[in-house]
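> My questions concern the predicted model and sequence given below.
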Amino acid sequence: MNFAVISNAIDSDRRMVSVISRLIREAGWLHAPKYIVSFFLTALVAGTTAAIALLLGKVIDRVFVEQDYGALLLLSGVVFTVFLVRGLATFGQAVLLTQIRNDILIELKLKLFAAVLAKEPQFFSGSSSEELMMIVNQGSDSATNLLNSLATAIGRDTFTLIALFSVLLYQNWPLASLLLLIVPIIAIIIQRITKRIRNISRKQMEIGTSLSNKIRGSIQGIKIVKAFLIESQLKEAMHQSALRLKKLSNKQAVVSNRLAPFMEFFGGASIAGFIAFSGWRVMEAGDTPGELVTFVFAALMVYDPARRLSQTRAGIEGQLVNVRLMYDFLDRTIKKARLDLTRKNTLSIKKGEIKFDNVSFGYLKSKLILQNVSFTLLAGKQTALVGRSGSGKSTIINLIMQFWEPLSGHILVDGQLVAETTLHSLRNQICYVDQEGFLFDGTVRDNIAVGRPDASFEEIIEAAKAADAHTFINALPNGYETYVGELGGNLSGGQRQRVSIARAILRNSPIVVLDEPTSALDAETEQTIQASLSRLMANRTTIVVAHRLSTIQNSDQILVIDDGRIVESGIHTDLLKQGGYYSRLYGRLNVEPKNLR
């Protein structure tokens, strides 16, 4: 006997039971009253199914054999009533299970979406958006389908089997007991099949995610695709992935349905044996034709729920892959939430001074991007970060926003340790404008009010005017109610940036963080935005990742970063006089402005 195989099977069953138990406890238990009613209705369906088998035997004996007219009327009425009850119970159970499924589906999607929003940006740097979307969509769908499968299997099929077996035992218990001999054989076959289904489902998920990523990447990078003429390469890569997915899907279809011929064989052999044995008892042992019909009819009806139950395990294994991924994702969110509980202080801003004290950081601990960096951002003043690409400018922004946490050192705001303040109270004090001018799929008005959902329409208009956005917004087809499209695709780059600046102005926080807000714009568009940026930065502590001369030379302080260190600091004119690193960067500015990125 292979004890390793048995041990692995037991471990697999334990993991399956653990996931299912958690799903029932966290998602299904809230709907227990509806499930109880559903099971009651299912029991009615099962009871009426068994009653039909018994009534059929009575009809044969009393009506067709004995020709009892009184029994004819009575049994006809009873049969009609049984079928009426069965129909109503089936309808009620189906509606209830559908309602429960829809309720749980919405609850899980909202829970998963909340978990996505609870993640910090560092999490998304190591996860594809397509993978997360599949977890949110397929995880919740699989969870509800699994619960429905269990409710159907436990309710309809199990209750029906119990009711029909009761009829068989009542009619002929020795013969009915022989049916139980088939169960262990079927259980062994199911165990082997479900193990293969589990492995295939996992591979299908991986390839499906890869396919979705390829499609999304091709759409988002369509200009690169066209410019580099790589259509044929992408088609071939997609073709190969699609072929692998098709082969796996076909393989799963073969494996999943492999149980059917075994069930047909055992079912057919069993029923043929029952007919032969029962017929012999009618002819030799004095059993009535009605008893024969009842037993054979019940045996025939046992086959269908038994077949469905045998396939339930295979179906559950396919759903469990997605449900496990869903819970892995949720558990990581819960762990992060527990870590956030250590941040108990509420940040209180009086001046808005930000201080870095010997801060070191690296996205990989083995490769530091910032090394023992110390500086102070003056309260109510504008500080520009200047340096080559990859020198650490945007990393400083990420640390201020606490998208990432430093490996060593401290960040303080007005003397308060940022690491001990709640993320909500910190970020509530910051206006953030990114380099892309990111917009959500909604109206212009919705996007301006993102940070202040309670803002009045008049306040939104004032913010748009301050950002020099009011004129172009009014010229849009529906003004402030115009939909911006996916990622703001219906607006130009300059328009998107002005909407994002209006969003920051409306929020009216004491600290302003600008992550290369004009890097994606041409010089002419940038000039039109500089005035709105100046209004945003006025009398606020501002840190801006800069590469344009107009932003740099008007700053109250310039921090020059090279290889993760602050190599120079001061104002524009003083730094030029020093003739150091900044001066050399500035000297190249007229040749290639992007050198200051």
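All right, it came through fine.
> Every contact and neighbour count from this point should use C-alpha atoms.
OK.
> now Thr383: how far from Val560?
11 Å (C-alpha to C-alpha, to the nearest Å).
> now the helices: where do they sit in the stretch 351-500 of the chain?
393-400, 423-427, 444-448, 457-466, 470-474, 493-507 (DSSP state H, counting those that start in this stretch).
> Pasting the second one now:
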Amino acid sequence: MASKEPTPFQRIFSSSELLKGTPLNACLDLAGSTVLLVFALIIISLITELLVSGGQLKIPANSGHRLSEILGDEVMTELSHAPTNALGEIEFTNSGILPYVWKSRERYFGPVVSQAYRRFSPLRANRSALLTLVAVMAAFGYLRSMLESHARMLLQRTGLSIGTRLRQAIHRQTLRLGPSDLEGSVCQQALQLFTTEIDRVSTGVFHWALRMGRDPVRIAALTVLAFGVDPILAGVCLVPIAGCWYFAHRETLRINQVRSLSEVNSNKELRLLAESLHRTRLVRGYAMEAFEQEQFDRSLERFQQNLSQGLTAQAWSRRSIRVLVAACLAFVVFFVGSKVVAVNSEFPFSSAVLLLSAFAATWFPLQSLARLRQEHEPVEEAARVIQTYLNQIPEVGQAVGAKFLQPLSKLISFENVSYTTPGNKQLLAGLKLKIPAGRQIAIVATDPLEGQAIAYLLPRFIEPQSGKIQIDGEDIAWVTLESLRAETVYVGGKTPYLTGSIRDNISGGNSNFGLPEITEAAKISHAHNFISKLPQGYETIIGEHGEMLDPGQCFRLSIARAILRKPAIMIIEEPEEALDEDTKTLVDDAYKRIAINRTLIFLPRRLSTLKKVDEIALIHKGRMVAIGPRERLKQSAVLYRHWEYIHFNELRHEFESE
């Protein structure tokens, strides 16, 4: 028989993990709390017996030897002053919990109570016994709260550690999936998972572990306690209690479904009501006020009826549950009470209190477990979403036996390359493009994503569905990712720097790059000047918790990072934000410096870049439709003229603002 497939939540936190490490320690704390609860209920019955009996006990004279066996000679000597009444009964007064000791002599916990009476003399007098029992109750309560608090803390740590583990996994997976994220959906999903969904799972682990580690043990312990008081009576009472709980639980589930259906119908009518607020011109223009008012009133009445039906059903359900619980409680109390008041009954009132207390204490963990499944559904859904994300396979992987790529010396070629996004949007359709080594080329496209797709294909952030890309005749699908990305560096983009020091941002945390090399790269990109003016120079922290850089500074920092690695191919995505004139001059000079013995591929945002490159490749509907110097394209390519006008005419911002 095939084993049951684990749920997404069980893949994250299985039941077996509850019995290991920190969760196991928490379960032991909760078990200790349950034991203390059982003892506390027994002490309550002791206090009850003490208050009811007043420490008075009458036993037949011939039962004295039995009492002597229970208490021992030393205690009996102390109680030997007890007089014998006219009925021949030995009468003990102010004897503390002695009545309870005598009445529980045949029960499983009787020896424990008698030993306590023998060893602790304060239990042998009424006032001292009451004070001792109350003090022990308070101590047990304090210890229970400490154990429960410690268990909660341990399980919260478990939930947090699960959250940390999931965040690490999502971070690793995002590093694998993120480079191919042209449309930003992967990062958006990762951010949602990183915050909302993981917090939900972390909290869900805490609540699930708390209830599963506490409630089953507590129910079992209290049930054993109840059957220990009187097995037959406990069994008889347990049947209506279990039936009451079952029907109350089923009724709660039913009314929740009714309420959900009522809310769905109410929301449907509410949307109809909201639509009427958008039809004012139609209604007033055609004098339809009476007709519209009639429709509005009918929808409003249906809306109110749906809400009222849900509330009425909920109210009746609550009344039914309360009546059922009251009837069950009345039956149990009557049945237990009948045994207490029966003629010649040896079932003391304190035992009845203990039995009823055990049943009452069992109700709460039963309710807690009953609600667990419904409350756990959002957690299960969050776990499913997280698992689905973590199980995604990156579209780019390194081939077995991949070669080491040598620096570009001749030609980059795209041969019939096609690419479609995971969202089924085709960006490239049989693209053919050749880029000679040492050239500067700008790639422009009627759809910006098409240009980005070409730029992402070179360092293999994404993988084409067909066709191939070659560097000096080597298919990049068969070279190592490390050597490819060492020679093909992407500059700019929407994430220009990490939170950290300037030095770490340029070096990437690589200790092989010394400060002189980092400084030289910054000087070439004209970043050194603004870096030296920062409070700690190259050690200045930038990002969320440090200095903030403007777009021009970010871009020059990105160029410095690329220069330090000395790649043969540099893909430069210029910033969308407008740069000031000084920054433009510095960037243009940096381009001249880095272009020496290097191939530059631009995704341009500035007209000056288009004027200075050797060639411009125009991409339209996934194909290259024109290539050449700017002046030639302006004369021969109508589509290019249109593209340049849209992006660089002087009035474009006026239309954008409108």
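The structure has been received and is ready for your questions. Fair warning: this is a prediction, and the values are worked out from it, not measured in the lab.
> Please identify which of Thr383 and Val560 of the first structure sits among more neighbours.
The residue with more neighbours, out of Thr383 of the first structure and Val560, is Thr383; 28 against 23, by other C-alpha atoms under 10 Å.
> For that one, give me its contacts.
377, 542-544, 555-559 (C-alpha atoms under 8 Å, 6 or more residues apart in numbering).
> Just among those residues, which is most surrounded?
Going by other C-alpha under 10 Å, Thr542 tops the contacts of Thr383 of the first structure with 28 neighbours.
> Counterpart of that residue over in the second structure?
Counting by TM-score structural alignment, Thr542 of the first structure lines up with Leu600 in the second structure.
> by contact count, what packs against the helix or strand hosting that match?
Element membership for Leu600 of the second structure, per DSSP states H and E: strand 599-603. If contacts are counted by 3 or more C-alpha pairs under 8 Å, 6 or more residues apart in numbering; DSSP states H and E, strand 599-603 of the second structure sits against strand 440-445, helix 448-457, strand 569-573.
> mean deviation of the helix or strand just after that strand from the first structure?
Moving toward the C-terminus from strand 599-603 of the second structure, the next helix or strand (DSSP H and E) is helix 607-612. Overlaying the first structure shows helix 607-612 of the second structure at a mean distance of 5.0 Å from the equivalent residues (mean C-alpha distance after the TM-score superposition for the first structure).
> Give me the contacts around helix 607-612 of the second structure.
442, 588, 604, 616, 630, 648.
> Same question for stretch 586-598 of the second structure.
Stretch 586-598 of the second structure is contacted from outside by 437-440, 524-526, 556, 563, 567-570, 609, using C-alpha under 8 Å, 6+ apart.
> Out of the helices and strands packed on strand 599-603 of the second structure, flag the one nearest Lys584 of the second structure.
Nearest to Lys584 of the second structure, of all those, is strand 569-573, at 14.5 Å by C-alpha to C-alpha.
> Under the alignment, what does Ala330 of the second structure map to in the first structure?
In the first structure, Ala330 of the second structure lands on Ala272 (TM-score structural alignment).
> give me the element that match is part of.
According to DSSP H and E, Ala272 of the first structure maps onto helix 259-280.
> Identify each buried residue in that helix, please.
Across helix 259-280 of the first structure, burial judged by 16 or more other C-alpha atoms under 10 Å covers 259, 263, 266-267, 270-271, 274-275, 278-279.
> thinking again about what came up before, who's in contact with the match of Thr542 of the first structure?
438-441, 569-572.
> Filter these by whether they're kept in the first structure.
Contacts conserved in the first structure for the contacts of Leu600 of the second structure, counting by both residues aligned by TM-score structural alignment, their matches' C-alpha atoms under 8 Å: 438-441, 569-572.
> Many thanks, we can stop here.
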